[in-house]
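K.L.:
this is the structure alone, sequence omitted:
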């Protein structure tokens, strides 16, 4: 059975059980196995949020959307640790992977896109370096990122 099929089947079963199936995986060319949200979009983290400290707030959220948990995050095939951290701006629980808060990228068109990998931008005086979250940690810099704040 193909790994992507297992991931889709696992998500369907977890959703049918009424659990929060927030994170799964898929293979993205040039990057490897990336974490995805329930709709298949690539998930990212920023170096500046090491240790679970959320600093992407306000205008940053127009480009980087936090993955919000409605219950404890569940995964059928992600090898790292899923948990949550309370956001300082609205008190919602944001999903983390190995302590790193996770986001989707507004510019990604859908499943399989990873345009935010190696992106660098600045919001509220904080310079961010973004990486696609992979099962091996950070994705390699494949030159696919935006490289600046012009999206």
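P.N.:
The structure has been received and is ready for your questions. What you see is a predicted model; the values in this text were computed from it and never measured.

K.L.:
when you work out contacts or count neighbours from here on, use the C-alpha atoms and nothing else.
P.N.:
OK.

K.L.:
how near is the residue most central in space within the chain to residue 50?
P.N.:
By Cα atoms, centre = their mean, the mean C-alpha position of the chain lies nearest to residue 43, the distance being 2.1 Å. Residue 43 sits at a distance of 15 Å from residue 50 (criterion: Cα to Cα, to the nearest Å).

K.L.:
one more to weigh against that first structure:
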């Protein structure tokens, strides 16, 4: 009987560890922020820092997908904003974070300086 409950306890501990071992939504790589897939992360000048909102909705959000917070808890300077649909978007220094649909592989930065309002997030 003890081996079964010990085995169950070990399985539960392993499951718990794997549930908490998920990749963070963003990380620093090569002097810039990238998402968990290594795609470049951007900010939008029309977003107001610390407003708790994103100015990029509708077709804008199709071209500039938000970096979702996905329940991650990250320390400052990271925070979250609530999008119009109720989903949580990750923010850096109060500015919502996005990727760019035209970036096809990790390291692409096709969105940098688009219309002089989109910028790669650097260290």
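P.N.:
Structure's in. What do you need? Nothing here was measured: the structure is a model prediction, and the numbers come from that model.

K.L.:
may I have the TM-score of the superposed chains?
P.N.:
Once superposed, the chains reach a TM-score of 0.76 (TM-score structural alignment, normalised by the length of structure 2), with 105 aligned residues with a Cα RMSD of 2.2 Å.

K.L.:
what's the counterpart of the residue nearest to the centre of structure 1 in structure 2?
P.N.:
Aligning on TM-score structural alignment places residue 43 of structure 1 opposite residue 41 in structure 2.

K.L.:
test my guess that that match contacts residue 28.
P.N.:
No. In this structure, residue 41 of structure 2 is not within contact of residue 28 by Cα atoms under 8 Å, at 9.9 Å.

K.L.:
what do those two both touch?
P.N.:
residue 34 (Cα atoms under 8 Å, 6 or more residues apart in numbering).

K.L.:
about what we covered before: ok, the residue nearest to the centre of structure 1 - contacts?
P.N.:
So residue 43 of structure 1 contacts 34, 35, 36, 37, 102, 103, 104, 105, 132, 133 (Cα under 8 Å, 6+ apart).

K.L.:
most neighbours, which of the residues you listed?
P.N.:
Taking other Cα atoms under 10 Å as the neighbour criterion, residue 132 ranks highest of the contacts of residue 43 of structure 1 with 32 neighbours.

K.L.:
and the longest strand seen in structure 1, what's buried?
P.N.:
Across structure 1, the longest stretch assigned as strand under DSSP state E is strand 126-134. The neighbour-count check on strand 126-134 of structure 1 (16 or more other Cα atoms under 10 Å) flags 128, 129, 130, 131, 132, 133, 134 as buried.

K.L.:
quick check: of those, which lies closest to residue 3 of structure 1?
P.N.:
residue 134 (14.9 Å; Cα to Cα).

K.L.:
what does the closest one align to in structure 2?
P.N.:
Aligned partner of residue 134 of structure 1 by TM-score structural alignment: residue 122.
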